[in-house]
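Novice: Turn this into a structure:
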Amino acid sequence: MALPEVILQRQFRATIEWLAEQTRPFKAWVFADQVTRRRVEYQLKQKGIEARIYSAYKPLVHYFLEDAPLDDSIERIRITYPAHPSDRKSKRFLLEAFPLAGLLEKYQIEFRSKTTADNFYEVMFFSRNGDVQVERVFAPNKFQQDHTNEYIFSPCGWIQFSEQEQFALKCDVHRLFEQLIGHLQSWTWPEQEPYFDRLKVHVDVPFADLKLKWGEEHISFIEALHEDIYFSLIEFFNVYSGREADSRELQPGQIVPEVCYHDGPWQLQVTLEPYQAIEFPAEKALSADALAQVSEPLTPNKITATLTQLTQDLEGQSLDGMSRRGLNVPASLFEGTHPGVVITGAQHANETTGTCALLRALPILRKEYPVALGCIPMHNPEGANLYHQLRRDNPLHMLHAARYTALGNDIQSQSDEQNFEKALRNKIVAATGAKLHLNLHGYPSHEWTRPFSGYSPRGFELWAIPKGFFLIMRHQPGKADAARAFLEAITQDLSQFEALVSYNQRQLKCYRAHAGTLPFELINGFACDVSERENLHVEFELVTEYPDETSIGADFRLGHQTQFEFIRAAFAHLDIVNQT
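Specialist: I've put the predicted structure just below:
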């Protein structure tokens, strides 16, 4: 086995340390948590220097957390957000204010857009006695050319000594990001994919996470950096390969951003190393009662053990697929007298509630429905292996580096000739004669940002903030009426699940405040997207999307209960799709 090769190692002085050396009053905006910023302000004050240091990341949200005059005298708040300089219709600065509509829900809150692109929010506080207080909150941004040669408008550092003397700062994290991308651009990569087994980018960041008092939201610069590094490198290697930056067919190898909190200097180490899955301890199968109470993502061995036991108890047939890197893809087949159904979970391994729901539902489905059934609860074992590695340091982060296989591609983009995860699904579809594929997915349970690539996650803008549980129906030509009838019946059943309805309503209210009109139609109160696909592998593919990246505790239990209720509802109305 080849030894790891360190190809880049750097340490970066924190920008806030430079601020601590200033000898005259100033205001500054940097990427640092509140504790660190207040400590440096205090140090400067001890030397007789007045300074105020703000967060350059989500500055308006930090303003409301740290400085806003909020008390019981305030009745309503109006926030006017600046225009994007190159797209006046963009809601970029409104999105950056997320989740204020949730955090401030005790007040009457109103958002308005303005036509000027001056990087200032204007906030008006209306008191019950008629007083009005107006504040301006600066959100420093600037245009810069990125690794795809696009000019993007992204958050930046800033220092102001006076109205006449102020300028953007190239902060610690900008230097780190610039050197990382620059070094990889200058490195000699192979001409053929994959370019490496594993490319690990370890970053130590002195910026602690901050839990917010709304939903599963938190401010995590560590998570944002993980996301931006991962997808920036995917984009870079897409361009290197001659593809479009957003292609999902790339197979570069496994990219692993390992971003951790560290109370010290910013540190970067990039390593090329052989792929090696970690060995998890052996685990026993979970009972039905234990599965119903699961409050965090199941480990790969627990999934495999539980599926093996269920398959044996329910007189099914175990199938073992194989991933590109040799990991087992556990699957099961069950005979039936009616047209088949295939259920898969965790195609994207950081989307975890569907797996638990599938295992919970399996005994009930076998007892109540005489259909041929195939199931793959952990469709992406390589991603699952990495996901549980990364969860050790950051269990509440979405960890999109675990989304794809160890080759760095989506299972769905695998060619039919490759005998890996997708081939196993196709084999099960053929064996069951399935008309229907229930494809259990998830998406981020809190805001997803890429602060150095224009703020919103490029190519995934639709998924930037949670909008509750929703469904995506894909169908073959000529099946539109049945597809819609199926959705109508399922969502009618789900509308009786009060905990889910309440959860959806709360998330949709905040979504609309920050993102505007929902881009999907509502069917019985649930967002649904319906589309026709000519080359679909089954007549109907119904994809669930529950915001479960990354839930734990009661939120996780609501997630797998929702996916469980969905499976039950889908099977209760199989006659709609089977009659076509």
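
Novice: From here on, just use CA atoms for contacts and neighbour counts.
Specialist: Fine.

Novice: contact partners of stretch 503-512?
Specialist: Identification of contacts with stretch 503-512 by Cα atoms under 8 Å, 6 or more residues apart in numbering yields 99, 101-102, 465-469, 518, 526.

Novice: in it, what counts as buried?
Specialist: Within stretch 503-512, the residues that qualify as buried are 503-504, 507-508, 510-511, counting by 16 or more other Cα atoms under 10 Å.

Novice: to compare against the first, here's another:
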Amino acid sequence: MTTLLDERIPRTLDTLLREWARNDHRGVTLEAWLFEDEAARRAAEAVLSEVGVRARLRSAYKPLVHTFLEEIDTADLKRITVRYPVHEEADRLRFLSEAYPLAALLDGIELLFEPGAADLTYLVTLEYTSGVVAEHVVFAPNRLRPNHLDEVDLTPTGWLKVTGRPDEASDLDEPLETEIEQVFHKVMAVVAAHEWPEAEPYAETLAIDVTIPGIERPLDYGDEVMSTREALHEDFYFSVLEFFKRKSGRPPEDRSVQPGQIVPDIRAGEGDAHVRVTLRSFGTPQDPVKPEQDIETADAAPDLAQIHRELAVLPGETFEGISREGRSVRGIYRAGSRPAVLVTSGQHANETSAPVGTLRAVRRLLANPDTNIAYIPVENPDGYALHGRLCEGNPRHMHHAARYTSLGNDLEYGRSEPLYEIGARNQALKMSGAQLHLNFHGYPAHEWTRPFTGYLPRGFELWTIPKGFFLIMRHHPSWGQTARTLIEAVTTGLSAVPGLAEFNRRQIEICSIHSGGTPYEIISDVPCLITADERHPSPLTLITEFPDETIYGEAYRFAHTVQMATVIAAEEAFASIMARVS
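Specialist: As a prediction, this is how the structure comes out:
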């Protein structure tokens, strides 16, 4: 193991108290914006008050949402108008998105968002049923910072304002670099400075271990939660991946780079932040062990061993590939007289509803002796194991570190020898000759942010806010009409799933308010994208996206039931379509 960084960084809140909770600052008015939860900020205000400092400590992360939760009286509100900042160095909808999910939290109150100036303030007008009108100016502290791509990001930051200082000392109104910002930039600097090998992979595992205070605040809408630790994980993972893409000469949208496994593990801590960056070897594969569940009613992702046991009792010819760490990528093929279909899940292993949903569906389909199906329940077992380990510390986080393989690439883009995970899919296609690939996925169940590189997740802006169960239909150019017929039949079939239409309508409504519209087609209450694309071997590829990162209980059961229903509807629709053209 090689250690690149091992450092403790003072907690900004504690530093603030040491500097300002003194009698010689009596009479001062202090405002600060920090990446701290409300309880810690209120406790610090009390300490400052004891020495005569009038203090208000606010959240630097999602300041408008925190203001409504902590400072604004929402009782008897009739109408709210929010003018959000529009800054030339940020996406025009950045601050509208950052206000999410106010439209849901303020349900029943008329809410209007309007674009405003570039002054980093939200202007809020509140109209009450009594006729009272109140106005609030909500500061959104941000600063321009160069990033690892030699670009400039407008990023949330800590801030300090102090007035009324003794002895005619100057007022303060300036950025305050907090410990979480320092942790992020120190890690990125260490990664950039290290002498990496010329050839990929650059390491087996690049581990970023952090313990740090912060915000972990569930919200009263769906699976929503405001989490600075989750945001730090996401920004670390994708920023380091972007760094390695650039080092290898690849464009930002590339998914074939194989830097090795990048694993940020961000845990809650008290006091100073501790960050440790190491290069590690894989070691012997170890999978988290979970209690056995009834797959039909599973309320959380089962362990890999149970999925393999469930697969082993299904009829068909077995085949397997091998993962980078040496885990088996198992599948089955059962020939039949119906048109062949390939069903896969777990390509992105942090999307956990798909393996259970597809397993339930394939069980049912194989009861028909004519079904012709190839099936791989977990294509990325290394990522699946990593997701299980990361969830032991942060069960609700989306954990995109587990998205790709241990080589660091999206397995669909692994084409060179040795093939590793994609080898199993290649076998399935060769054995079945499937012209329809049902590729089952998920996406974050709550807002996905990267606050230290500009807030919105670069390249994935469409997926930053949940918008219901989503279908993506990719087809070879000559299969366009078949693709349209198939997706219309599938969405019609899904209309029979209890609760799905209402679930989608609500999420689409809230998402569209905070993202400026619906840049996709909605068919039978299901958002869809249909595109011609020749990069897939099969002429038809239907991709599902359920907001399942990371959900449990009834929400998880609903998710895998929707995934199951989609497999069944798609196989039936495809068989009907092909029967008409044969």
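
Novice: TM-score of the superposed pair?
Specialist: Superposed pair, TM-score by TM-score structural alignment, normalised by the length of structure 1: 0.95. Supporting alignment: 567 aligned residues with a Cα RMSD of 1.6 Å.

Novice: For Ile490 of structure 1, state which of the buried residues of stretch 503-512 of structure 1 is nearest.
Specialist: Ranked by distance to Ile490 of structure 1 (Cα to Cα), the buried residues of stretch 503-512 of structure 1 are led by Asn504 at 15.8 Å.

Novice: host element of that closest one?
Specialist: Assigned by DSSP states H and E, Asn504 of structure 1 falls within helix 498-515.

Novice: how much does that helix stray from structure 2?
Specialist: With mean Cα distance after the TM-score superposition for structure 1, helix 498-515 of structure 1 departs from structure 2 by a mean of 0.8 Å once superposed.

Novice: and whatever helix or strand comes next after that helix, how far from structure 2 on average?
Specialist: The first helix or strand that comes after helix 498-515 of structure 1 along the chain, using DSSP H and E, is strand 521-523. Once fitted to structure 2, strand 521-523 of structure 1 is off its aligned match by 1.1 Å on average (mean Cα distance after the TM-score superposition for structure 1).

Novice: mind listing what's buried in strand 521-523 of structure 1?
Specialist: Ile523.

Novice: which residues are contacting that strand?
Specialist: Residues from elsewhere that reach strand 521-523 of structure 1, judged by Cα under 8 Å, 6+ apart: 487-488, 491, 527-529.

Novice: from those residues, which single one is nearest Glu249 of structure 1?
Specialist: So of these, ranked by how close each gets to Glu249 of structure 1 (Cα to Cα), first place is Asp529, at 24.0 Å.

Novice: can you confirm that closest one is in a strand?
Specialist: Yes. Inclusion of Asp529 of structure 1 in a strand is indicated when DSSP: H, G, I helix; E, B strand; the rest coil is applied.

Novice: list the contacts for the nearest residue to it once chain neighbours are set aside?
Specialist: Using Cα to Cα, 6 or more residues apart in numbering and skipping the chain neighbours, the partner closest in space to Asp529 of structure 1 is Ile472 (4.7 Å). For Ile472 of structure 1, the contacting residues are 528-530, 542-545, by Cα under 8 Å, 6+ apart.

Novice: what's the most distant pair in those residues?
Specialist: Taking Cα to Cα, the two most distant members of those are Val530 and Glu545; they sit 13.6 Å apart.

Novice: Excluding chain neighbours, give the residue nearest to Ile373 of structure 2 in space.
Specialist: Val341 is the one closest to Ile373 of structure 2 (Cα to Cα, 6+ apart), at 5.0 Å.

Novice: Do I have it right that the one you found meets Asn372?
Specialist: Yes. Using Cα atoms under 8 Å, Val341 of structure 2 is in contact with Asn372, at 6.5 Å.

Novice: Give me the angle between the helix ranked longest in structure 2 and helix 500-515.
Specialist: Ranked by residue count and defined by DSSP state H, the top helix of structure 2 is helix 553-581. For helix 553-581 of structure 2 against helix 500-515, the angle by axes from the mean of the first three to the mean of the last three Cα atoms, to 10 degrees is 100 degrees.
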